[in-house]
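Trainee: build me a model from this:
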Amino acid sequence: MISAYAKARAVAAGVAQPIATVAHVHVSARPLVFVPLSLAGEANAPLAALIGTSGSDGRLLVVPQPRDRALRFAFAASLARVFVDYLESFPVSPAPSDEESPTAADGPQLLVPNRAGLAFVRLLGRSTRFRRVTGPYPVDPSVPVLGRWLTWFAERSEHPGSSTALAATEALTLHWATGQSAFEDNNLAALLGWIAPPVGLSGAQAAREAEDPLEWPPAGPTTDPTFDNEVLGPLIRGGSVSALEKALASQLEPTWGLMWKAVSLLAALPAGASVAARWEADCSSYAGFSTYLAAEGLPQARRDGAVAAARRLAQLERAQASYDVARSFDDPLVMAGYRVTGEAFAGTVLSVDATRRVTNDKGNLVTRPLVLVQSADPVHLAPGTTVAAPARPKQSGSVLDVTSGLVTIELDKGFGRGKTPAPGVLPSVGEAITYSSVLASAIRGPALPAADETPWTHGGPPEPYVPSDDDAGEVWE
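Mentor: Next up is the predicted model:
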């Protein structure tokens, strides 16, 4: 409802409306921006890419003949050198002991224009991580390393709350609502037209102009059909590499500029309180994978076993739920969505009974303060529902009663062990406060067996993964 309302306001105002008060993604001081292009009609056949860590140092990589296998892998080797140089700029500290994990003070961040760009990264990683450096059709040793890193980036992009690999369109729509459809928001030029329209134009006008492929070529990875037929095809057949590079640069450079504009917009937002912890987890994942590659170097398996797949799904589901909770606690605009559904409410503290003591199940006398809140929100929380306030996330309680806009909360955690809570620990009379029943502590995962206990119904215990010739021979697609 909040997003729908914001979209309606965007149409009325002629400019995108904020749906977040803080940044919910980490924005690196030195991200690696990657704008890929692929050949239309060929599944994931790389055509060109513009890549770099600042708006002024973009490096253009081109495949003169995308159907030529050797040229494809030469492109992958050039791309690998850029990635490896970038990754090596983030040193990893080894684990002090077997009980501890390697660490990294900072980590890499890959930015692509849209979700299709992340799909390109995933497929390019799959098609390169198994390649052999000896035997038939050997590739440069950097190519399989690139594939393993690209696969890691793709997998991190699926992890809710991770900022390791981001699509610019998704990061922007997490913070702004436009007056166009979600499908149209996939066009980076149109999306930024709504968010930051040129002087004298409304968001709708800027977005309409952004649909002109001559002025704003598609943000990839596929090119415009007219460009393919009238420009690209003749240049590939003619064999002029310099002319081809110039033409492909003209397709990539507008999006390149838009990417850095998106980075500036996101970086200008203050970071949400939980963003730093999630970025620390990203850096930890980077350190762990970097150490794994240095020690073993095996590519990720083509398919997960039954238990591994179930564990990954459960982990992603828990991460999504935890991310949703963290965003709502960081941002009152996100919390507003839960207030609309009655899962949270905001109001004013009318009274606080700080010295209330009751007898618990064990017969002990314990402190259980009462907080009475007056709210105009539709409160649909049953007695006994556990709630917490974003202003005091470690302090929780349960709903005792909801009557005519008056909500009574019994606090049971987060106010100390003394008979009387210290001054300032509890909410104060007249304080504006929000309570939510959507809590990270309520997230539970299923009980799953160990991999070696996989039941026969799911294939039994999996064999240890060992790369095979079949893996190495997987087609590019």
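
Trainee: use CA for all of it now, contacts and neighbours both
Mentor: Noted.

Trainee: any idea how far Thr291 lies from Pro234?
Mentor: According to Cα to Cα, to the nearest Å, Thr291 stands 46 Å off from Pro234.

Trainee: so the two - more neighbours on which side?
Mentor: Neighbour count, other Cα atoms under 10 Å: between Thr291 and Pro234, Thr291 has more, with 19 against 13.

Trainee: Leu172: which element?
Mentor: Secondary-structure element containing Leu172, defined by DSSP states H and E: helix 168-173.

Trainee: can you show me the strands along the stretch 151-300 of the chain?
Mentor: 165-167, 176-177 (DSSP state E, counting those that start in this stretch).

Trainee: any idea how far the longest one is from the chain center?
Mentor: Distance of strand 165-167 from the chain centroid (Cα atoms, centre = their mean, to the nearest Å) equals 6 Å.

Trainee: which one's the longest helix in the chain?
Mentor: Secondary structure of the chain read by DSSP state H shows that its longest helix is helix 241-267.

Trainee: helices or strands next to that helix in the packing?
Mentor: Here helix 241-267 is seen to pack against strand 32-38, strand 46-52, strand 59-62, helix 168-173, helix 188-195, helix 233-238 when contacts are counted using 3 or more Cα pairs under 8 Å, 6 or more residues apart in numbering; DSSP states H and E.

Trainee: before we go on, could you also do this sequence so I can check it against the first one:
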Amino acid sequence: MSAISSYARALAAGDGRAYPIASRRHLHLSDHPLVFIPLTMAGEANAPLAAMIGTDRDSPSLLVVPQPRNRDLRFAFAAELAGHVLRYVEDRPRHGVETYGKEARTRYLDAPQMLVPNGAGVGFVKLFGRSTRFRRTTGQYAVTPEVPLLGRWLTWFAERAEHPGCSTLVAMTSELSQHWASGQSALEDANLAAQLAWIDPPAGSDAAQAAREAEDPMIWPPSGPSTDPTFDNAVLAPAIRRYDEGQHERALAVLERELRTQLEPTWRLMWQAYDLLRALPAGDTVESRWATDRTEFTGHHIYVGGGGLPQARRDGAVAAARRLQRLEREQQEYDATRALDDPMVMANFRVTGEAFTGTVVSVEPDRRVVSAKGRRVLRPLVVVRTSDPVRLVAQTTVRSPARPSQDATIIDISGELVTLQIENGMGRGATAATGSLPIAGDDLTYTSIFPDGIRSPELPSVDDTPWTHGGPPQPYTPSDDDAREVWE
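Mentor: Model prediction:
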């Protein structure tokens, strides 16, 4: 937790309302996201109980498993869920394609976006995908072909969710925490109802009081995938027992009615959160990250359509190292682009001394120095007065969000004065192009945090996997062992 967000939480607790910690929205929001709220049965590993799903806020679909311990009913649920998810996924390519890059590659204009209430919902997607993608469509316990295909797409959603800045699978509580600081703990923020009570309390209600009411499961049932123990004992267990006794129609009617009461409040909260985030202006780099999501979706959609194998249960040593390296780099890039997009996020780096804001007090636009090749080159000086704590050192390269393509080098720091040498972005003429340099009186922010300044070490090829890590892996082929998951 940053110093700024900690301070904002303290203010929120004192004032009884959430404080914004971002002025821009840092994720893409689809016009038609797929909202998915899963429920599972307590005490059973990954046993689905119910789900509410859909793209229309006014007409969600309710899926119910009357006996979650029954294998056939679980896979019937998976097949029904597949109908919703696969139909939504297959509709995205119909929005068209575009070409991009120097090699004129193509990608879809749209990609799927699934919204779940919280991080536990992401965990359900991951585990449910793993439990279904290896299912056999022939032989004992055969399932319909849509079930393993559903598992592959759920696995893709879950794997993409691990990438910072990805917008294809979004936990709403996590995204709200990126944009607002409530007056409660991070653990309490996992309760969607309580978090929204701080951010957008009912009219005439105190946020802290509304948050306390939101923690009452009789008023706001849990956002899943776990249900409330009182509901389990008083309603769920008797209804399932009736089903086991052969009272199928009666039990199913009770379950559908009662589970709808558990899911509909969260369904309304999901769209409330969506509207709050949608109201924020999108950051400048959101579209570039969404383009990456669309590229990844295009590649996987073509791979699956071409008969590609399901994702392996685990990565090889080199693949795992590459994935970890990529995630670390993307986290740094995401942090940097959020800061460059949003002054409120940049404030975190100003506190740590990795960025400073000040006023330009002087500019030496015609200054020239002798380069390493012996030529005299244009290198203007800019002096900035700042009251921020600057913990950068001389020769550090910095950039301004107002001039993201122009590098500057810190030459000297003397008290409140920081002297910068402009390195590029001035045009190709003998003098700096008009408007390419700051002028006295400009208020600017400079930071050493920028996305293309991140470098990662080279990793060996898969064929060069060291013997200490098992040596070069054998080509992956699915086996019966892959299907032996927690549902067995």
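
Trainee: map Pro148 of structure 2 across to structure 1 for me.
Mentor: In the superposition onto structure 1, Pro148 of structure 2 corresponds to Pro144 when matched by TM-score structural alignment.

Trainee: could you find the closest non-adjacent residue to its match?
Mentor: Ranked by Cα to Cα, 6 or more residues apart in numbering and with sequence neighbours excluded, the top spatial neighbour of Pro144 of structure 1 is Arg129, at 4.1 Å.

Trainee: got it, and Asp284 of structure 2?
Mentor: Closest to Asp284 of structure 2 by Cα to Cα, 6+ apart is Asp341, at 5.9 Å.

Trainee: quick one: contacts for that neighbour?
Mentor: Taking Cα atoms under 8 Å, 6 or more residues apart in numbering as the contact definition, Asp341 of structure 2 lies against 24, 283-285, 401.

Trainee: neighbour count and distance to Thr144 of structure 2 added to the residues you listed, as CSV?
Mentor: Supplementary listing: the contacts of Asp341 of structure 2 in CSV, determined by neighbours: other Cα atoms under 10 Å; distance: Cα to Cα, whole Å:
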residue, neighbour count, distance to Thr144 of structure 2
Arg24, 22, 44
Gly283, 19, 42
Asp284, 16, 43
Thr285, 18, 41
Pro401, 19, 52
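
Trainee: greatest separation within these: which pair is it?
Mentor: Maximum pairwise distance among the contacts of Asp341 of structure 2 (Cα to Cα): 14.2 Å, between Arg24 and Pro401.

Trainee: my guess is Gly257 of structure 1 meets Ser56, correct?
Mentor: No. With contacts counted by Cα atoms under 8 Å, Gly257 of structure 1 stays clear of Ser56, the gap being 9.6 Å.

Trainee: for these two, indicate the residue with more neighbours.
Mentor: Each of Gly257 of structure 1 and Ser56 had its neighbours counted (other Cα under 10 Å), and the higher figure belongs to Gly257 (13 against 10).

Trainee: the helices in the stretch 1-150 of structure 1, which residues?
Mentor: With helices called from DSSP state H, counting those that start in this stretch, the stretch 1-150 of structure 1 shows them at 2-13, 69-87, 115-128, 142-157.

Trainee: Gly416 of structure 1 is nearest to which of those?
Mentor: Relative to Gly416 of structure 1, the nearest member of the helices of the stretch 1-150 of structure 1 by Cα to Cα is helix 2-13, separated by 36.8 Å.

Trainee: in the closest one, which residues are buried?
Mentor: By neighbour count on 16 or more other Cα atoms under 10 Å, the buried set for helix 2-13 of structure 1 is 2-3, 6-11.

Trainee: same thing with stretch 266-274 of structure 2?
Mentor: Neighbour-count burial for stretch 266-274 of structure 2 flags 266-267, 269-271, 273-274 (criterion: 16+ other Cα under 10 Å).

Trainee: give me the mean deviation of that stretch from structure 1.
Mentor: Following the fit onto structure 1, the mean deviation recorded for stretch 266-274 of structure 2 is 0.3 Å by mean Cα distance after the TM-score superposition for structure 1.

Trainee: structure 1: matching residues for that stretch?
Mentor: Residue span in structure 1 matched to stretch 266-274 of structure 2, by TM-score structural alignment: 255-263.

Trainee: likewise for stretch 216-235 of structure 2?
Mentor: Aligning stretch 216-235 of structure 2 against structure 1 (TM-score structural alignment) gives residues 212-231.

Trainee: so how far is that stretch off the chain centroid?
Mentor: 28 Å.

Trainee: what comes up buried for that stretch?
Mentor: Buried residues in stretch 212-231 of structure 1, defined by neighbour count with 16+ other Cα under 10 Å: 213, 216-224, 227.

Trainee: just stretch 178-192 of structure 2 next, same as before
Mentor: Counting neighbours by 16+ other Cα under 10 Å, one finds that the buried residues in stretch 178-192 of structure 2 are 178-184, 186, 189-192.

Trainee: got CSV for these, with distance to Val125 of structure 2 too?
Mentor: Rendered in CSV, the data for these read as follows (distance: Cα to Cα, whole Å):
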residue, distance to Val125 of structure 2
Gln178, 22
His179, 24
Trp180, 26
Ala181, 27
Ser182, 27
Gly183, 30
Gln184, 27
Ala186, 22
Asp189, 20
Ala190, 17
Asn191, 18
Leu192, 18
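
Trainee: closest one to Glu296 of structure 2 out of those residues, please.
Mentor: So of the buried residues of stretch 178-192 of structure 2, ranked by how close each gets to Glu296 of structure 2 (Cα to Cα), first place is Gln178, at 23.9 Å.

Trainee: what residues does the aligned partner of that closest one in structure 1 make contact with?
Mentor: In structure 1, the residue equivalent to Gln178 of structure 2 is Leu174, according to TM-score structural alignment. Listed by Cα under 8 Å, 6+ apart, the contact partners of Leu174 of structure 1 are 19-20, 24.

Trainee: go on, Gln421 of structure 2?
Mentor: Counting by Cα under 8 Å, 6+ apart, Gln421 of structure 2 touches 379-382, 408-411.
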